[in-house]
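**Q** Just need the structure, nothing else, for what follows:
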Amino acid sequence: MSTQAFFWCNLQLSSQGAGHDEIDFEFLGNSSGKPYTVHTNVYSQGKGNKEQQFRLWFDPTSSFHTYSIVWNSQRIIFLVDNIPIRVFNNHEALGVAFPKNQAMRVYASLWNADDWATQGGRVKTDWSMAPFTASYRNFNTNACVWSAATSTSSCGGSKTESVNNDQTWQSQQLNANGRNRVRWVQQKYMIYNYCADANRFSQGFSPECKRSRF
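**A** All right, here's what the predicted structure looks like:
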């Protein structure tokens, strides 16, 4: 069995500076013939530890697929080909930090993550297989544009419209069909959930783990 490069191909939203916010959609490298792992995480005020991981129902390297993040003040929805795979709700009322007060940029990149992403860092990148590439197409974004100069958003104050004049994402949530789809994905394809890792969180799970995930 040959070893592929253990690289981390990611699509993420991230703010800048200390105490940053971040929403991650990442593909972890693998060994040849092994399935790829999709890793998701949410950071708020510099704190993460909200990971869920999945093995998808298709080979993500065989063709292009659509990976989406819906981020509004109520929830974050991760979707693959418009199928929701994860929802992270705003539970600030429970004392859980939620990323909604910092402007974020979109990043699409390729990282060497063999210090942690490959069986806990036990397997290292095979650099003889370089160069490594990641390809993206049909990128699209619809967002509120933040003005640092005036500390205002294009979705607030005197302006009420987001980019592309579509505001539906600002209140988007799952309907009954969406909840059924995310349950299907999580029952069949989730391989890690921070809310079920008692060894890692021996002092107790985060408060949102006791609430509905959908």
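**Q** C-alpha only now, for contacts and for neighbours.
**A** Fine.
**Q** List the buried residues in stretch 164-179.
**A** Neighbour counts over stretch 164-179 (16 or more other Cα atoms under 10 Å) mark 167, 170, 172-173, 178-179 as buried.
**Q** From the opening residue of that stretch to its closing one, how far?
**A** Criterion Cα to Cα, to the nearest Å; first-to-last residue distance in stretch 164-179 is 27 Å.
**Q** now that stretch: how far from the chain's centre is it?
**A** In this view, stretch 164-179 has its centroid 17 Å away from the chain centroid, taken as Cα atoms, centre = their mean, to the nearest Å.
**Q** This structure: strands as residue ranges?
**A** Taking DSSP state E to define them, one finds strands in the chain at 7-14, 22-28, 37-43, 52-54, 67-71, 75-80, 83-89, 105-112, 146-147, 152-153, 190-193.
**Q** The fourth one packs against which elements?
**A** Secondary-structure packing of strand 52-54 (3 or more Cα pairs under 8 Å, 6 or more residues apart in numbering; DSSP states H and E): strand 37-43, strand 190-193.
**Q** Now do the longest one: which elements does it pack against?
**A** Pointing back at strand 37-43 there. Contact analysis of strand 37-43 by 3+ Cα pairs under 8 Å, 6+ apart lists strand 22-28, strand 52-54 as its packing neighbours.
**Q** same deal with the shortest one?
**A** On a contact count with 3+ Cα pairs under 8 Å, 6+ apart, strand 190-193 meets strand 52-54.
**Q** this one as well, want them side by side:
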Amino acid sequence: MAGAASFTTTTLLFVLLSQTAFTAAASIGNFLRDFDITWGNNGRAKIMNDGNLLQLSLDQKSGSGFQSKNQYLFGKIDMKMKLVPGNSAGTVTAYYLSSQGPEQDEIDFEFLGNLSGQPYTLHTNVFTRGKGNREQQFHLWFDPAADFHTYSILWNPQQIVWSVDGVPIRVFDNLEKRGVLYPNSRLMRVYSSLWNADEWATRGGLVKTDWSKAPFVASYSGFNADACVWHPAAGSSTCANGRSSNGWFGEEMDATGLQRLKWVRKNYMVYNYCTDPKRFPHGLPPECSTGF
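**A** This is a model prediction of the structure:
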């Protein structure tokens, strides 16, 4: 599948029949089982409620973060999150998939905090072989700090779709035939972190973190991964051949999803790199010609 420009019937048959191919395994998540706390000592990261709830916190000394134990190559990843309430200016809550190494593949949700009463900015990006600069930003149609909402990444050989509560907000198609790099060969883990970025996060760094409001806390629940899971001991993964839950692997956005995407772009998009020609004096990136 590495380097494939599009999903084909031959590719599907290979995936379903090969004993060593990457294949899908649905997993209802438990934070004790599925994640490791990676930074933020002295209880800044906590797993609670028998592994069904995780909290990250940030104070003036340190933020905190976690990563998945499993690595994936394609999948549909869901996470319920409740963001830092009140004055969250200067803080960033990041939730993303990333490979390891200096030329990483990465698919990002980043929530940029703001003053009380102002909307969060949802910053999205995609990196392939270390190349990013594909930022799109949105405001949301609800307060993401008031309750849990589901943030999803669908990543398959055809496209990447970012969704919020099942509503697609962004799509990045596989356009390798046109010379656009696409993340389809590197294993990725799920990561999240809560950290201070007041040099740029809120109004370009004009609004700084108010440490009197610390600790800042973000909460997580409802992790679900229907994904191709890599088993390092075996050097492969094993699939449940032909299961209906594998449908995400060949999924592409339908007409209803496209209409919802257009609604989000019309009403809630606040920045799109594809409409910022000053950043690209030699011409917009080729994927911009798709309109998304």
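**Q** what's the TM-score for these two chains?
**A** Superposed pair, TM-score by TM-score structural alignment, normalised by the length of the first structure: 0.89. Supporting alignment: 206 aligned residues with a Cα RMSD of 1.9 Å.
**Q** Counting neighbours, what do you get for residue 205 of the second structure?
**A** Neighbours of residue 205 of the second structure under the rule other Cα atoms under 10 Å: 14.
**Q** what does residue 101 of the second structure align to in the first structure?
**A** Using TM-score structural alignment, the equivalent of residue 101 of the second structure in the first structure is residue 17.
**Q** got CSV for the strands of the first structure, with distance to residue 212 of the first structure and mean neighbour count too?
**A** Shown next, in CSV, are the strands of the first structure (distance: least, Cα to Cα, whole Å; neighbours: other Cα atoms under 10 Å):
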stretch, distance to residue 212 of the first structure, mean neighbour count
strand 7-14, 24, 21
strand 22-28, 20, 22
strand 37-43, 17, 21
strand 52-54, 15, 21
strand 67-71, 18, 19
strand 75-80, 12, 19
strand 83-89, 9, 22
strand 105-112, 28, 14
strand 146-147, 31, 14
strand 152-153, 31, 17
strand 190-193, 14, 16
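**Q** Can you say which of these is nearest to residue 133 of the first structure?
**A** strand 105-112 (7.5 Å; Cα to Cα).
**Q** corresponding residues in the second structure for the closest one?
**A** The aligned range for strand 105-112 of the first structure in the second structure is 189-196, by TM-score structural alignment.
**Q** Relative to the first structure, and after superposing, what's the average distance for that stretch?
**A** When the first structure is overlaid, stretch 189-196 of the second structure sits 1.2 Å from its aligned residues on average, using mean Cα distance after the TM-score superposition for the first structure.
**Q** Can you tell me what sits against that stretch?
**A** The contact list for stretch 189-196 of the second structure, computed with Cα atoms under 8 Å, 6 or more residues apart in numbering, reads 56-58, 62-72, 90-99, 209, 218.
**Q** That stretch: how far from the chain's middle?
**A** Relative to its chain's centre, stretch 189-196 of the second structure lies at 10 Å (Cα atoms, centre = their mean).
**Q** what do you get for stretch 77-85 of the first structure?
**A** Distance, stretch centre to chain centre, for stretch 77-85 of the first structure: 10 Å (Cα atoms, centre = their mean).
**Q** what's the matching range in the second structure for it?
**A** Counting by TM-score structural alignment, stretch 77-85 of the first structure pairs with residues 161-169 of the second structure.
**Q** What's the end-to-end length of the matching stretch?
**A** Stretch 161-169 of the second structure: ends 8 Å apart by Cα to Cα.
**Q** who touches it?
**A** 149-155, 170-172, 257-258, 260-261, 264-265.
**Q** Now do the helices in the second structure.
**A** For the second structure, the helices defined by DSSP state H cover 9-17, 31-34, 255-268.
**Q** Okay, buried residues for the shortest one please.
**A** Neighbour-count burial for helix 31-34 of the second structure, with 16+ other Cα under 10 Å as criterion, is recorded at 31-32, 34.
**Q** want to throw those residues into CSV with distance to residue 12 of the second structure?
**A** Output for the buried residues of helix 31-34 of the second structure, formatted as CSV (distance: Cα to Cα, whole Å):
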residue, distance to residue 12 of the second structure
31, 32
32, 34
34, 28
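**Q** and residue 49 of the first structure, what pairs with it in the second structure?
**A** Here residue 49 of the first structure is matched to residue 133 in the second structure, going by TM-score structural alignment.
**Q** any idea how far that match is from residue 183 of the second structure?
**A** Residue 133 of the second structure is 15 Å from residue 183 of the second structure, by Cα to Cα.
**Q** So if I had to pick from these two, which one is more boxed in?
**A** Between residue 133 of the second structure and residue 183, counted using other Cα under 10 Å, the more crowded position is residue 183 (27 against 12).
**Q** Would you confirm that the more buried one contacts residue 128?
**A** Yes: using Cα atoms under 8 Å, residue 183 of the second structure is in contact with residue 128, at 5.5 Å.
**Q** Residue in the first structure paired with residue 111 of the second structure?
**A** Residue 111 of the second structure maps onto residue 27 in the first structure, by TM-score structural alignment.
**Q** which residues does its match contact?
**A** Listed by Cα under 8 Å, 6+ apart, the contact partners of residue 27 of the first structure are 8-10, 36-39.
**Q** Also residue 226 of the second structure?
**A** Shown in contact with residue 226 of the second structure (Cα under 8 Å, 6+ apart): 24-27, 75-77, 245-246.
**Q** Still touching in the first structure? Go through these.
**A** Retained in the first structure (both residues aligned by TM-score structural alignment, their matches' Cα atoms under 8 Å) from the contacts of residue 226 of the second structure: residue 245.
**Q** Buried subset of the contacts of residue 226 of the second structure as a PyMOL selection?
**A** PyMOL command restricting the contacts of residue 226 of the second structure to the buried ones, with burial defined by 16+ other Cα under 10 Å:
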select buried, resi 24+25+26+75+76+77+246
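**Q** which one of the contacts of residue 226 of the second structure is nearest residue 204 of the second structure?
**A** Nearest to residue 204 of the second structure out of the contacts of residue 226 of the second structure is residue 77 (Cα to Cα; 30.0 Å).
**Q** Next one: residue 92 of the first structure from residue 192 of the first structure, what distance?
**A** Going from residue 92 of the first structure to residue 192 of the first structure by Cα to Cα gives 24 Å.
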